[in-house]
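Q: missing the sequence, but the structure's below:
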């Protein structure tokens, strides 16, 4: 009986996915192909179909998000790489749509994953987190500040998912030492979520939407330091405001919280939900990881002085960690290749929109010139936040940014850059649901939070976040 039920569920799931796939195809076909749009070339019409079809697949999740990226590239090669589907023409145009696979951003993001794995294997992330917490002390407001600070900083350079999972290792003994009815438990859990989501805004490698924005901007993109100068002021301000909200909404019923048990935390085994000791890590490995980590970040930050491209610097930790065995074959398999493929899909979509002239056509037919730019960006920002709450913010950014480039093609490069960066940053403010982001899901799995807790803090982030991002960035446009 159980086997029949499972088989029935699988069949229903497959039928449901196929239905969504076919429906997405039909909608895209009737929107892009059936109408006879004036001034729209054949190539641009096909690109409009690919854009609509991929956007619908990402929104409906008919197939995995990374699979949509593969589909985009295949459709671009077949529809746009050969004129009139003439495969005997020896055309090399199809190679153009494979360029994102060799994009410098791929190596930049790969470097971020490598740094995260190295820090995790040598427990440097945990060591640093404990140092910060003990420095801030045992007062509730200080604990929240310390937890949010280290989560924010780590999320700037390594995955917010990995950062949240590591921070949960520390939170569990803290939660166990608190009274069960102390509302401050929710404050520190939500503080981790907020800091992990917002902290990723701070650097190019902090979160995939940032990388997609940089890829679409191309030569007009800000440098590593330039991005930080744009993104850090609003992200720090948003995190500070949300910290204040958490302290007021979930006040602690205890004046001090015992954090001594953190000294014994070295590893958390998810399968047994127990704390266990791990083998001693050679000191030379720790020293090497610390040195490479610091040196890499310094090179990223000092790019304007030595002029070594940021992606080239990214090769440093990849090469050193693999040569010295800190990163092995199993670690390479654990890299979030699906995220990298998703970024590549977004870059391919942007290339197709620009190469076929679809951006120019949309820009001339939907004229935004003369309209209030602040209002236009706000509308796009809130749309991407709403979408990102129900699907991957990476996929949502992939959908929105090519449209922004197209619609803003008549507004000038500086305005378009302002719009793209603002909307990419706003994607990180989507955290209304337990499933909106991986950090949300990890915190929700602890059992200490309810859906309404995310709704409360998510609404504040979704309203206040875009306001500060769009306002502060407007001074640079």
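A: That came in fine, so what should we check first? Just so you know, these numbers come straight off a predicted model, no measurement behind them.
Q: all contacts plus neighbour counts: C-alpha atoms, from now on.
A: Noted.
Q: and after the host helix or strand of residue 166, which helix or strand comes next?
A: With secondary structure defined by DSSP states H and E, residue 166 is part of helix 160-176. Reading on from helix 160-176 to the C-terminus, the next helix or strand found by DSSP H and E is helix 184-199.
Q: packing partners for that following helix?
A: With contacts defined as 3 or more C-alpha pairs under 8 Å, 6 or more residues apart in numbering; DSSP states H and E, the packing partners of helix 184-199 are helix 140-157, helix 160-176, helix 224-249, helix 438-444.
Q: output the contacting helices and strands for the longest one.
A: Okay, so that is helix 224-249. When contacts are defined as 3+ C-alpha pairs under 8 Å, 6+ apart, helix 224-249 sits against helix 140-157, helix 184-199, helix 283-301, helix 451-474.
Q: okay if I get these as CSV plus mean neighbour count and distance to residue 130?
A: Shown next, in CSV, are the helices and strands packed on helix 224-249 (neighbours: other C-alpha atoms under 10 Å; distance: least, C-alpha to C-alpha, whole Å):
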stretch, mean neighbour count, distance to residue 130
helix 140-157, 23, 9
helix 184-199, 28, 14
helix 283-301, 16, 16
helix 451-474, 19, 26
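Q: before we go on, here's another structure to hold up against the first:
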């Protein structure tokens, strides 16, 4: 369908929602905006970042927020936390410290090809905790292709196993930290979680989902690895011949320690919220101060579209809260699902997020669904109010079926070594299993 026609129809339906649905006009205003923005995000009739910029415009034009309030969401602490993550990632990548770490993990895993491949997956997941899953996949893909080239007896399913394993490891690894994946940041911002608080939740989910992913891939694809060594040379002398590499490692380690200790430090300093973001900004200052990296390099490395998407998503959350639309939708869902019990409700929410993310940006999907399920959790009261929103946020990183679902999926599919039906077959099974596992774990631990 023509993109201009999609925009026009979305606008007309939004006006119809406001004009004709039987509900409070303020609520209808929020619902109309939600439909309009969600339609543009899901169809990508406009680039998702441009749609995010449209959210504060609509909020101001409809009288929900004034200009200052609408744009203040783009200065939310979580955005600066992610900016700090981009700065650290840029410095690590500049001195090839990410590749050094990957090589070390692979060498430690063992000389057998199968062990090196598993080591590659582990390294990808660990790096993806700190660097965007897109950049991580771009870094690890040449390594994966290098391993494949060393296999003398070419086996297609083995190639698919390695390539999908890299993409899926990047997706799952991103769950571990707030800065690992944009949906984490959207969820943490809505729930008010600190870096260390997210870590205590994200790491367990990552550790549970990662081996399940590897096992599912292995069982379905049945790769055949030759009995040969996988040679991967770690050129430490090339990395650490520059003293600035040591400075980057020191600043990175110092930042992680501060993030882990942010709660006691912020309490001691009398800072109530957002101290993690101050640490992130301080890390950028230190990187530039010690001349490990220039600001222009950080500027070129950072994904400014993602930061703007955060802002738009947070404005949308504010609109739903301010107009009462999130409460209205939560009560509507509660009316139809309350009799199914808390576990089925969690499972339904997680499954909805996973399959929505297959066709829409996971960040945009999180911005749409997290605020609604946060209020729904508060309304139902069967479990901690943040459980639904948190599990939905985690599920946003678990779309494995289509190339368009996540950038890592698209990157490995772009090698033209994987057929769409192969990705869909493995991805569908993994989607269902992850939905069940996330729901069961969330139900048991919350």
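A: Looks like it came in fine. Computed from a prediction, not measured in an experiment: that's the story for all the values here.
Q: export the helices and strands packed on helix 224-249 of the first structure to JSON lines and tack on distance to residue 393 of the first structure?
A: Formatted as JSON lines, those follow (distance: least, C-alpha to C-alpha, whole Å):
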{"stretch": "helix 140-157", "distance to residue 393 of the first structure": "16"}
{"stretch": "helix 184-199", "distance to residue 393 of the first structure": "11"}
{"stretch": "helix 283-301", "distance to residue 393 of the first structure": "25"}
{"stretch": "helix 451-474", "distance to residue 393 of the first structure": "13"}
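Q: out of the ones you listed, which comes closest to residue 428 of the first structure?
A: Proximity of those to residue 428 of the first structure was assessed by C-alpha to C-alpha; the nearest stretch is helix 184-199, lying at 5.9 Å.
Q: in the second structure, what stretch matches that closest one?
A: Correspondence between helix 184-199 of the first structure and the second structure is established over residues 158-173, with TM-score structural alignment as the criterion.
Q: got it, and stretch 18-29 of the first structure?
A: Under TM-score structural alignment, the alignment places stretch 18-29 of the first structure onto residues 4-15 of the second structure.
Q: quick check, distance from that stretch to the centre of its chain.
A: The chain centroid and the centroid of stretch 4-15 of the second structure are separated by 29 Å, computed with C-alpha atoms, centre = their mean, to the nearest Å.
Q: what residues sit buried inside that stretch?
A: 6, 7, 10, 11, 14, 15 (16 or more other C-alpha atoms under 10 Å).
Q: ok, residues contacting that stretch?
A: Residues outside stretch 4-15 of the second structure that contact it (C-alpha atoms under 8 Å, 6 or more residues apart in numbering) are 31, 32, 33, 35, 36, 39, 40, 45.
Q: try it again with 6 Å
A: 32, 36 (C-alpha atoms under 6 Å, 6 or more residues apart in numbering).
Q: what do you get for stretch 357-374 of the second structure?
A: Outside stretch 357-374 of the second structure, the residues within contact range by C-alpha under 6 Å, 6+ apart are 42, 182, 183, 313, 317, 326, 386, 388, 389, 396, 399, 405.
Q: if we use 7 Å, what do you get?
A: Counting by C-alpha atoms under 7 Å, 6 or more residues apart in numbering, stretch 357-374 of the second structure makes contact with 38, 41-42, 182-183, 186-187, 190, 313, 317, 326, 329-330, 356, 385-386, 388-389, 392-393, 396-397, 399, 401-402, 404-405, all of which sit outside it.
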